[in-house]
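>>> Structure for this input, please:
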Amino acid sequence: MAVNPSYVNPLHCDYVSEACPYQASIYGYYNNLACNAFFAALFGICFIFNIGLGCHYRTWTYTLAMGLACAAACIGYIGRCIMHNNPFQSLGFEMQICCLTFSPALNSAALYLILKHLVLQFGRDWSRIRPKYYTWAFISADISALILQAAGGAIAATAGDNENFRDVGDHLMITGISWQVLTLLLFATATIDYTVRRFRSSSPLSPSAQALLRSTKFRMFIAAATISFFAIFVRCVYRIAEMAGGWRNPIMQNQSLFIGAETCMIGLATILQTFIHPGIFFPALASYRQSKKMARAKSGSDSSVEEPTGNAELKV
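The predicted model follows:
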């Protein structure tokens, strides 16, 4: 006699059997091994390229964010591969629920570094706040979202039979992802606000800014960053809907939707953020530290120059 999966507690199952059909697992399906293996390999490759490009162009903060994002995503999809033959496999579940929940916050962190450098190149006078505060504000908010998601994923993965404890983890993940969505919206608002204020101004762009704006590489970089933003945003909205319905809800148990809204979106963002690398396509970000040191040395005072806007880094 067939068992009704809705009456089976997946936490009481260690493997698929007549008493524990795969439909009773948290996700209600067998993970697609080929898809998960492909993306585990993809994120692993992106990790290697990010480290290599980061060391070559010395984009240390960007590399840290993207390197951790790729590593976490790779581990997460390895976890899903582990669950392929056994949807009740606890180690694989814990790996993927923790790593895949928070890794996109690191992709977002890499995006947040860009606005400061755009302001420095096109003119800080049209920014409502000092350029360095963009990075501090958005990265701090992103770290908060990351901590909430990581903590929620860890609690949910280790809650065992404690349903209340598991719900706490669920709510923390939803809060963290919602906070990430809000941060993304604020980032988009700040970017649009600066862009409108700058290009509505009657003041002409500096020669270096004009050269940057005409650069095909720079335009490709901005297009890649924009697409990455929307891909991450779509993924976060999907995750809120997935988690809001509780465990084993229809959205959570739709593998095709997960692949499309989570896997492909973050895969696309990661590919663009890796290979449309600022060291190649936006050298002003890559050479910022060196330019700042040169500007300070020229001024003769470490405290008199906060952020350089020199032209040497704009040879794109």
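
>>> make it CA atoms for all contacts and neighbour counts henceforth
Fine.

>>> Would you map the strands across the stretch 51-200 of the chain?
For the stretch 51-200 of the chain, applying DSSP state E, counting those that start in this stretch gives no strands.

>>> can you pull out the helices in it?
Taking DSSP state H, counting those that start in this stretch as the test, the helices found in the stretch 51-200 of the chain are 60-82, 90-122, 131-157, 163-200.

>>> this one as well, want them side by side:
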Amino acid sequence: MNLGSVFASTTTSTTTATSVGPYHYVPTEWICILFVVLYSISTVLHLGQALKYKLWWMIPTATFAGILEILGWSARLWSSRNPKLLTPYEMQIVGTIIAPTPLVAANFIILGRIIAQVGPQYSRLTPRKYTIIFCCFDIACLVVQAVGGASAAHSANTKSSASMGANIMLGGIAAQLFAIVVYVTMAVEILLHFKHNAPFRYVEQSRIFEKGSRTVSKKLRLMLCGMAFCTLCVFIRSVYRTVELADGWDGPVISTERYFDWLDGGLVTLAMYTLNFLHPGILLKEDDSTAHGSQQGTDEESSRT
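A predicted model of the protein is given here:
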């Protein structure tokens, strides 16, 4: 798509979709305001919860995701009043494309904490290695999407460059989809091995659940449900953005506002609030004896590997 041609159109016979600006529609003002408010509330809550429970990693993950969404939807609000301006369009491309990526990183870290609680022997990787590998991959996806978004936004007057930027973003989102699939597969594998008491290896002093009393607490079950729902929301959103970008800058998917509102804004909002209400600071809190036992097992397993 040549974004510059959107503004150069001189068609006067009818009012076409492209005449209103690069979105092919005028973003609805009240919807933009609604999402700015919703994301602002969730972001403030995430920051407060991170400080309260001293989960500092929730700041560069869930909190940062909220800040990016606020940026993206504030730019769309700007566009609702000035639909032909290119600057807010560029801002919302970058903001909304990369915002869910830090949220995915939060889920990766949460699963690592869950592994540490149920026992690292049920995972192919130690909690530390698991977190490092998946978070590094997630950061790579974030960088690729950011580069692609910036390239597409700032190359509006060059069709080939804008298309290249879209392809880079598409590659980043596709890689993120792959990471989510692997993440879900490993999570299911860990839970199945735990359920059937089939550890990959024996880890002395790390067996929190003794034989005959191997149960998952209600809090841990709630955290698993929250993590699953959050991941599902982000996954569906990523599928939508993949289809959207593959369809092209002028395609019917990217040109339909309600698809973006529901499948991007709505789903990421649900994912954000899920981690607010089912927060790891509450649901993954261990008592002193359990935390000590878990840490011993994790440390010993790490030393062996």
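
>>> quick one: which of the helices of the stretch 51-200 of structure 1 is nearest Phe275 of structure 1?
helix 60-82 (11.4 Å; C-alpha to C-alpha).

>>> Now do the same for Arg128 of structure 1: its match in structure 2.
Counting by TM-score structural alignment, Arg128 of structure 1 lines up with Arg124 in structure 2.

>>> picking up where we left off before, ok, which of the helices of the stretch 51-200 of structure 1 comes nearest Ile26 of structure 1?
The nearest among those, by C-alpha to C-alpha, is helix 90-122 at 9.1 Å.

>>> Would you indicate which residues of that closest one are buried?
Judged by neighbour count using 16 or more other C-alpha atoms under 10 Å, the buried positions of helix 90-122 of structure 1 are 90, 92-122.

>>> For it, give me the average deviation versus structure 2.
Its aligned residues in structure 2 lie a mean 0.9 Å from helix 90-122 of structure 1 after superposition (mean C-alpha distance after the TM-score superposition for structure 1).

>>> From the chain's centroid, how far away is that helix?
3 Å (C-alpha atoms, centre = their mean, to the nearest Å).

>>> For that helix, name the packing helices and strands.
With contacts taken as 3 or more C-alpha pairs under 8 Å, 6 or more residues apart in numbering; DSSP states H and E, helix 90-122 of structure 1 sits against helix 60-82, helix 131-157, helix 163-200, helix 207-214, helix 216-244, helix 264-275, helix 283-286.

>>> Serialize these to CSV and add fields for distance to Ile51 of structure 1 and mean neighbour count.
Shown next, in CSV, are these (distance: least, C-alpha to C-alpha, whole Å; neighbours: other C-alpha atoms under 10 Å):
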stretch, distance to Ile51 of structure 1, mean neighbour count
helix 60-82, 6, 24
helix 131-157, 20, 21
helix 163-200, 25, 18
helix 207-214, 26, 16
helix 216-244, 19, 19
helix 264-275, 10, 22
helix 283-286, 14, 24
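
>>> Adding distance to Phe258 of structure 1, write those out as CSV.
Below are these laid out as CSV (distance: least, C-alpha to C-alpha, whole Å):
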stretch, distance to Phe258 of structure 1
helix 60-82, 12
helix 131-157, 17
helix 163-200, 16
helix 207-214, 37
helix 216-244, 8
helix 264-275, 9
helix 283-286, 34
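
>>> Would you mind measuring from the equivalent of Phe165 of structure 1 over in structure 2 to Gln92 of structure 2?
In structure 2, Phe165 of structure 1 lines up with Ser161, judged by TM-score structural alignment. As judged by C-alpha to C-alpha, to the nearest Å, Ser161 of structure 2 and Gln92 of structure 2 stand 18 Å apart.

>>> for Ala17 of structure 2, same thing?
Distance, Ala17 of structure 2 to Gln92 of structure 2, using C-alpha to C-alpha: 19 Å.

>>> before we move on, what about Arg81 of structure 2?
Distance, Arg81 of structure 2 to Gln92 of structure 2, by C-alpha to C-alpha: 14 Å.
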